[in-house]
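Asker: structure of the sequence below:
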Amino acid sequence: MNNVPPLDLARQYKLIGEDVSAAVLGVLASGRYIGGSHVETFEQQFGAYVGVSNCVGCNSGTDALYLALRALEIGSGDEVITTPFTFIATAEVITAVGATPVFVDIDAQTFNLDINKLEAAITNKTKAILPVHLFGQPVDMSAVMGIAQSHGLAVIEDCAQATGAQWGSSRVGSIGHIGCFSFFPTKNLGACGDGGAITTNDPAIAAKVRMLREHGMKARYYHEETGINSRLDAVQAAILQIKLRHLDTWNAQRSSVAKRYQELLGLVPGIVTPQETVGGRSVWNQYTIRIPTNYVPTQEPGKEGDGKQSTSLPVTYRDQVRSKLQQLGVSSMVYYPLPLHLQPVYKHLGYQPGSLPVSEQACYEVLALPMFPEISVVEQEQVVYGLKDCL
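Answerer: Next up is the predicted model:
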């Protein structure tokens, strides 16, 4: 019995290693490591892929979100609506620009923002909506854009886990006012290090982002605003050009893996499998099941019965199953064990256990099974049969 990893980037490299090595050596030989033709070409290619007129590379997906908020001049006294069921970066950047994150509960089926609860969260301080296309599943962008337009709000798409996903006939990152992408190695389009990009059809936003990512400069050594240093380096841009050629194939393979999981898991009682969003096309960055458990929001996160500090929710049935799976050679991940509204860093916002119950329930139940394009049928069977044994 072999161990099944949650993902295996080495297998991908074996397929494209020669091309990647040649591209990297070409950059090194050029002597141009920051900016230049490799970055400009990737920005053009990725913008065309997403379906926008402007793409600006940056250092990370986190920086992309931060620069997007800065470009829209969102700051102190403003509110941005987003999800509590996501990686901290989504809310972290809202705080970083001086604004306040307002969390809206999620839909139990898609793990994305519950559109039916979105409008009730809007106040006269709301400046933007920041939906997250979580696990590769697109948010209902038709509904989001309709609500945003009726209230005069900007929409920033967090596409970190969903490069290539579609809502209707449009790719995510081309629907809102700004799209923000991460090229962290585990993403569908991953670099060999950090990287990110902003996409937009607004040239003024693109120009503002370019200035902010270069220390607030338009002309060299003349600084118009306080910016940051956030550039996509040439080596990563060259690697991403190679990988972009394969992205649709890899995403199609992920869809096949997800379909196979659906078929195999039909034999396993006691779990809830993810469903593709109606009206959208997922790219399955993660394949996340739910293992139902009882949830009673009676304990304040960050405290245990003996008064000691803790940063996680109590051990659940999901955690026990995960531990047993590991013993059978199957690795899995939990995205995410504690929702953002209950994180210690956001205690000052006043959210209490039970305030966003669907997100809290999900944190008790979710389990991400191994998901990557190169996973074999035999490995998937090992995952599913091991899961069945554990349950």
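
Asker: from here on, just use CA atoms for contacts and neighbour counts.
Answerer: Will do.

Asker: what about Glu119, how many residues nearby?
Answerer: 14 (other C-alpha atoms under 10 Å).

Asker: quick one: it and Gln149 touch, right?
Answerer: No: using C-alpha atoms under 8 Å, Glu119 is not in contact with Gln149, being 11.6 Å away.

Asker: what sits in contact with each of these two?
Answerer: Here Glu119 and Gln149 have no joint contacts, going by C-alpha atoms under 8 Å, 6 or more residues apart in numbering.

Asker: longest single helix anywhere in the protein?
Answerer: helix 9-30 (DSSP state H).

Asker: which helices and strands sit right next to whichever helix or strand comes after that one?
Answerer: Once the chain leaves helix 9-30, the next helix or strand it forms, by DSSP states H and E, is helix 37-50. In this structure, helix 37-50 packs against strand 54-58, helix 234-244, with contacts taken as 3 or more C-alpha pairs under 8 Å, 6 or more residues apart in numbering; DSSP states H and E.

Asker: quick one more, to check against the first:
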Amino acid sequence: MPTRVWDYLPEYEKERADILDAVETVMESGQLILGKSVRGFEEEFAAYHGLPHCTGVDNGTNAVKLALQALGVGPGDEVITVSNTAAPTVLAIDGCGATPVFVDVREEDFLMDTGQVAAAITGRTKAIVPVHLFGQCVDMAPIKRLAAEHGLVVMEDCAQAHGARHHGELAGTMADAGAFSFYPTKVLGAYGDAGAVITRDETTQENLQRLHYYGMEKVYYVVRTPGHNARLDELHAEILRRKLGRLDEYIAGRRAVAEHYVDGLGDLAGSHGLLLPRTAPGNEHVYYIYVVRHPQRDAILERLKDFDIHLNISYPWPVHTMTGFQHLGLGKGTLPVTERLADEIFSLPMYPSLPRELQDHVISSVRKVVTSL
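Answerer: Below you'll find the model as predicted:
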């Protein structure tokens, strides 16, 4: 069987009885939309983060979009974020009618270069969206300081950082709101699309509750303000409730895989140029994906196919270079670090149920390829 960066089948085999029981629980409940499972997951996910509010939504893109709209972001506003992210982060900003404004990322950890944010603020800036990338958090202190000075809102994109901590604080709890994706590959993943927004602010929560339910408030068919059909369904909610109780176990499993990669590949950095992930100061990494770097990335990926190892790149095309964002007037050379990374980074297999024999196969194969370059 080919070795890929992610596979849900080993996890499903281990958890099959509980997952199928979750499905039975919902099917026998008599309510498939906005029932006990959604309410239960929202309460439990909020409690995990020590916050009072959570709104489940249908996917991570809408989690970002609705969170921004709930915080007052709209047409004419500018939102500062990064181009080294999955396109949905930026699509959600665009979906609010706002304009994304990009700052570069840091060479050492690929996270937002917070030293560039101040210069990006204009009279139209409404929000900052730090992306907690690949499993660890952006340094939030300078962002929060700038937001306070300029009257901006901050929304954390936590799609890749479930359970990650920054100086002891969980991702999603350090700003006005935190948006999560539960796409199947995530640290906490559903078996389809799902998402959520957490907040401590009552007004933001009230806005979210309207926005994700057509703009209605309690009474069906009565639209208070235009909204969306962006509800989390009962089946995914119940599965996520079960898996939430195992989130810390999943994180421990990912960290164990990461440690094994360090043991097997760590010596290749100096003499052979393979750079492994670096954890930023104050962070507790959860390794959503295990992103490494090498100047001969494309040659490595091609030769690993000879060992039946097929890997991904996150991300080969910076958002600001995509044709869909040509209207921003940005091109090659605008964000040099982001563009350089796009040519050199790739992901090794990473999921908590990754069998040790496959980890060893990846390590031995990467060693053979890298040392032969």
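
Asker: who's in contact with the longest helix of the first structure?
Answerer: 33, 185-186, 234-235, 238-239, 242, 374.

Asker: how about the strands of the second structure, start to end?
Answerer: Under the criterion DSSP state E, the second structure contains strands at 3-4, 53-57, 78-82, 99-103, 125-128, 153-157, 165-166, 169-170, 177-181, 195-199, 283-284, 290-293, 309-310, 345-348.

Asker: now for the first one, which elements pack on it?
Answerer: Which is strand 3-4 of the second structure. Against strand 3-4 of the second structure (3+ C-alpha pairs under 8 Å, 6+ apart) you get strand 309-310.

Asker: so the strand it packs on matches what in the first structure?
Answerer: Residues 330-331 of the first structure are matched to strand 309-310 of the second structure when aligned by TM-score structural alignment.

Asker: what about the matching stretch, distance to the chain center?
Answerer: Chain-centre distance of stretch 330-331 of the first structure: 22 Å, with C-alpha atoms, centre = their mean, to the nearest Å.

Asker: same check on stretch 64-77 of the first structure?
Answerer: Distance, centroid of stretch 64-77 of the first structure to centroid of chain: 18 Å (C-alpha atoms, centre = their mean).

Asker: what does that stretch rub up against?
Answerer: 58, 90, 93-94, 96-100, 125, 127, 156, 158, 178, 180-182, 196-198, 205, 208-209, 212-213.

Asker: how does it look with 7 Å?
Answerer: By C-alpha atoms under 7 Å, 6 or more residues apart in numbering, the list of residues contacting stretch 64-77 of the first structure from outside reads 58, 93, 97-99, 125, 178, 180-181, 196-198, 205, 208-209.

Asker: got the end-to-end distance for it?
Answerer: End-to-end distance for stretch 64-77 of the first structure, by C-alpha to C-alpha, to the nearest Å: 21 Å.

Asker: ok, Tyr287 of the second structure touching Gly135?
Answerer: Yes: Tyr287 of the second structure is within contact range of Gly135, at 4.6 Å (criterion: C-alpha atoms under 7 Å).

Asker: which one of these two is surrounded by more residues?
Answerer: Comparing Tyr287 of the second structure with Gly135 by other C-alpha under 10 Å, the one with more neighbours is Tyr287, at 29 against 26.

Asker: in contact with the nearest residue to Tyr336 of the first structure once chain neighbours are set aside, which residues?
Answerer: Leaving aside its chain neighbours, Tyr336 of the first structure sits nearest to Cys363 (5.6 Å; criterion: C-alpha to C-alpha, 6 or more residues apart in numbering). Contacts for Cys363 of the first structure were tallied using C-alpha under 7 Å, 6+ apart; they are 336-339.

Asker: map Cys363 of the first structure across to the second structure for me.
Answerer: By TM-score structural alignment, Cys363 of the first structure lines up with Ala342 in the second structure.

Asker: coming back round to it: out of the contacts of stretch 64-77 of the first structure, who's the most crowded?
Answerer: Using other C-alpha under 10 Å as the neighbour criterion, Ile198 leads the contacts of stretch 64-77 of the first structure with 33 neighbours.

Asker: so which bits of the longest helix of the first structure are buried?
Answerer: Buried residues in helix 9-30 of the first structure, counted by 16 or more other C-alpha atoms under 10 Å: 20, 23-24, 27.

Asker: need these in a markdown table (columns: distance to Gln382 of the first structure).
Answerer: Converted to a markdown table, the buried residues of helix 9-30 of the first structure look like this (distance: C-alpha to C-alpha, whole Å):
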| residue | distance to Gln382 of the first structure |
| --- | --- |
| Val20 | 32 |
| Ala23 | 37 |
| Val24 | 37 |
| Val27 | 42 |
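
Asker: so how far is Leu275 of the second structure from Ala120 of the second structure?
Answerer: 30 Å.

Asker: of the two, give the one with the bigger neighbour count.
Answerer: More crowded of Ala120 of the second structure and Leu275, by other C-alpha under 10 Å: Leu275, with 20 against 14.

Asker: need the contact list for the equivalent of that one over in the first structure.
Answerer: Matched across to the first structure, Leu275 of the second structure falls on Val272, judged by TM-score structural alignment. By C-alpha under 7 Å, 6+ apart, Val272 of the first structure lies in contact with 289-291.

Asker: now do Gly266 of the second structure against Ile300 of the second structure, distance only.
Answerer: Applying C-alpha to C-alpha to Gly266 of the second structure and Ile300 of the second structure gives a distance of 17 Å.

Asker: okay, those two: which has more neighbours?
Answerer: Counted by other C-alpha under 10 Å, Gly266 of the second structure and Ile300 do not tie: Ile300 has more neighbours, with 18 against 14.
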